[in-house]
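Novice: what follows is a predicted protein model with its sequence.
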Amino acid sequence: MQNNEIKIGFVTVSDRASRGEYEDLGGPAMQEWIGKALANPWTAVATVIEDEQALIESTLKDMVDNQGCSLILTTGGTGPAKRDVTPEATETVCDKILDGFAEQMRAVSLQYVPTAILSRQIAGTRGSCLIINLPGKPSAIAECLEAVFPAVPYCIDLIEGAYLQTNDEFVKGFRPKHAKKPSA
């Protein structure tokens, strides 16, 4: 049964931002982008946490299993540094990994910076939720979301999450012609 309440999780993974030493720019950038992208009302479930794998895992699990998020976007912790463990945590909590999201995000990012090949961001599903790891820089967040978001609403349909309607003037979600909007 499709979930009609739309909750979207936003997780900033940053040691410095979690301690207040650095302003979280990624979390607000993700929320602003989603605010422009979605036509239907939604509720944000947002947090800033340290680069600790167990904490990332428990946060993602809580957002899906207890708070009912249909989409979770993370920012930070996707590079090659020793403390970057967001992809490992995401993979651990996911039922399925969707490689196409990461492939597309890296391909788009490579148009802007050669260091995009260092990004290890992934995406996957847990229950009725899609989890996408994004880069930390606000401009890169926007570039990656623009590249993959057309597939997000239909992906969430397929896993029986909330029905996301896009603001087609900002980003157009793709659904096959046979896909039907759930009855109210």
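Specialist: Thanks, I have the structure now.
Novice: CA only for contacts and neighbour counts going forward, please
Specialist: Noted.
Novice: find the centremost residue of this structure, please.
Specialist: For the chain, Leu73 is the residue whose C-alpha lies nearest the centre (C-alpha atoms, centre = their mean; 2.3 Å).
Novice: contacts only, for it.
Specialist: By C-alpha atoms under 8 Å, 6 or more residues apart in numbering, Leu73 lies in contact with Ile8, Gly9, Phe10, Val11, Met30, Ile131, Ile132, Asn133, Leu134.
Novice: what about the closest residue to the last one other than its chain neighbours, how many residues nearby?
Specialist: Just to be clear, that refers to Leu134. Leaving aside its chain neighbours, Leu134 sits nearest to Thr75 (4.8 Å; criterion: C-alpha to C-alpha, 6 or more residues apart in numbering). Counted with other C-alpha atoms under 10 Å, the neighbours of Thr75 add up to 27.
Novice: quick one: residues contacting Thr75.
Specialist: Thr75 neighbours (C-alpha under 8 Å, 6+ apart): Val11, Thr12, Val13, Gly26, Gly27, Asn133, Leu134, Pro135, Gly136, Ile141.
Novice: put this next to the previous one:
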Amino acid sequence: MTKAKIGIVTVSDRASAGIYEDLSGKAIIAVLNEYLTSEWEAVYEVIPDEQDVIEATLIKMADEKNCSLIVTTGGTGPAKRDVTPEATEAVCDRMMPGFGELMRAESLKFVPTAILSRQTAGLRADSLIVNLPGKPKSIRECLDAVFPAIPYCIDLMDGPFFECDESVIKPFRPKSK
């Protein structure tokens, strides 16, 4: 069985310029290491808030690196340079709006400003792309909410089988008939 490839993309002008350390991308990797018991490989990049760069990175991870799952962090707010959702929509074949809806609903339990977040998700060929907020604390909250659906989504796309530590996160897969 081949290792699943998961793209981790931090979208941040300052982190990509080395002004500060990328804690958000590392938080995604840490959470996925807790969730997954199956072998996987991180394809990790830190890039600036530039729509053409985000689009090119997502395309490369999906089409060339064969990442079945691509998780972004950052660029989902209302600031003028926050363009991750636009880049995601531009490269996806179909959108999966339920991911963003659930992440915002979950985040509203913690902060009233969650309604300002524009994260989304979509499908490009054999890849599921999920946008997360940029704050490390929010990453865990949002992944805990949406990850139970991700392994089954990847199954439906004929991707690799994600096995999880069910004491940490329980993926939902329908019972076979």
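Specialist: Thanks, I have the structure now. A quick note: this is a predicted structure, and the numbers were derived from the prediction, not measured.
Novice: and the TM-score between them?
Specialist: With the length set by TM-score structural alignment, normalised by the length of the second structure, the two chains reach a TM-score of 0.98; 177 aligned residues with a C-alpha RMSD of 1.1 Å.
Novice: sorry, back to before: let me know the closest of the contacts of Leu73 of the first structure to Asp168 of the first structure.
Specialist: Met30 (17.9 Å; C-alpha to C-alpha).
Novice: which position in the second structure pairs with that closest one?
Specialist: Aligned counterpart of Met30 of the first structure in the second structure: Ile28 (TM-score structural alignment).
Novice: pull the contacting residues for its match.
Specialist: Ile28 of the second structure touches Ile8, Val71, Ile139, Arg140, counting by C-alpha under 8 Å, 6+ apart.
Novice: likewise Asp93 of the second structure?
Specialist: Per C-alpha under 8 Å, 6+ apart, neighbours of Asp93 of the second structure: Gly122, Leu123, Arg124, Ala125.
Novice: what about 6 Å?
Specialist: Leu123, Arg124 (C-alpha atoms under 6 Å, 6 or more residues apart in numbering).
Novice: quick one: what's aligned to it in the first structure?
Specialist: So, by TM-score structural alignment, Asp93 of the second structure is matched to Asp95.
Novice: count the residues that sit near Ala62 of the second structure.
Specialist: Neighbour tally, Ala62 of the second structure, other C-alpha under 10 Å: 25.
Novice: before we move on, what about the one 10 residues further on?
Specialist: Using other C-alpha under 10 Å as the criterion, Thr72 of the second structure is surrounded by 31 other residues.
Novice: how about it, what does it touch?
Specialist: Ile8, Val9, Thr10, Asn131, Leu132.
Novice: change it to 10 Å
Specialist: By C-alpha atoms under 10 Å, 6 or more residues apart in numbering, the residues touching Thr72 of the second structure are 7-11, 24-25, 28, 44-46, 54, 58, 84-85, 88, 119, 121, 129-134.
Novice: again with Ile117 of the first structure
Specialist: Ile117 of the first structure touches Gly79, Arg106, Ala107, Ser109, Leu110, counting by C-alpha under 10 Å, 6+ apart.
Novice: equivalent range in the second structure for stretch 66-81 of the first structure?
Specialist: By TM-score structural alignment, stretch 66-81 of the first structure lines up with residues 64-79 in the second structure.
Novice: ok, stretch 124-135 of the first structure next?
Specialist: Under TM-score structural alignment, the match for stretch 124-135 of the first structure is residues 122-133.
Novice: okay, now that stretch: how far is its last residue from its first?
Specialist: End-to-end distance of stretch 122-133 of the second structure: 16 Å, with C-alpha to C-alpha, to the nearest Å as the criterion.
Novice: so how far is it from its chain's centroid?
Specialist: With C-alpha atoms, centre = their mean, to the nearest Å as the basis, stretch 122-133 of the second structure stands 7 Å off its chain's centre.
Novice: what do you get for stretch 83-91 of the second structure?
Specialist: The mean C-alpha position of stretch 83-91 of the second structure is separated from the chain mean by 13 Å, C-alpha atoms, centre = their mean.
Novice: for it, which positions count as buried?
Specialist: Val83, Thr84, Pro85, Glu86, Ala87, Thr88, Glu89, Val91 (16 or more other C-alpha atoms under 10 Å).
Novice: which of those residues sits closest to Asn66 of the second structure?
Specialist: Val91 (14.8 Å).
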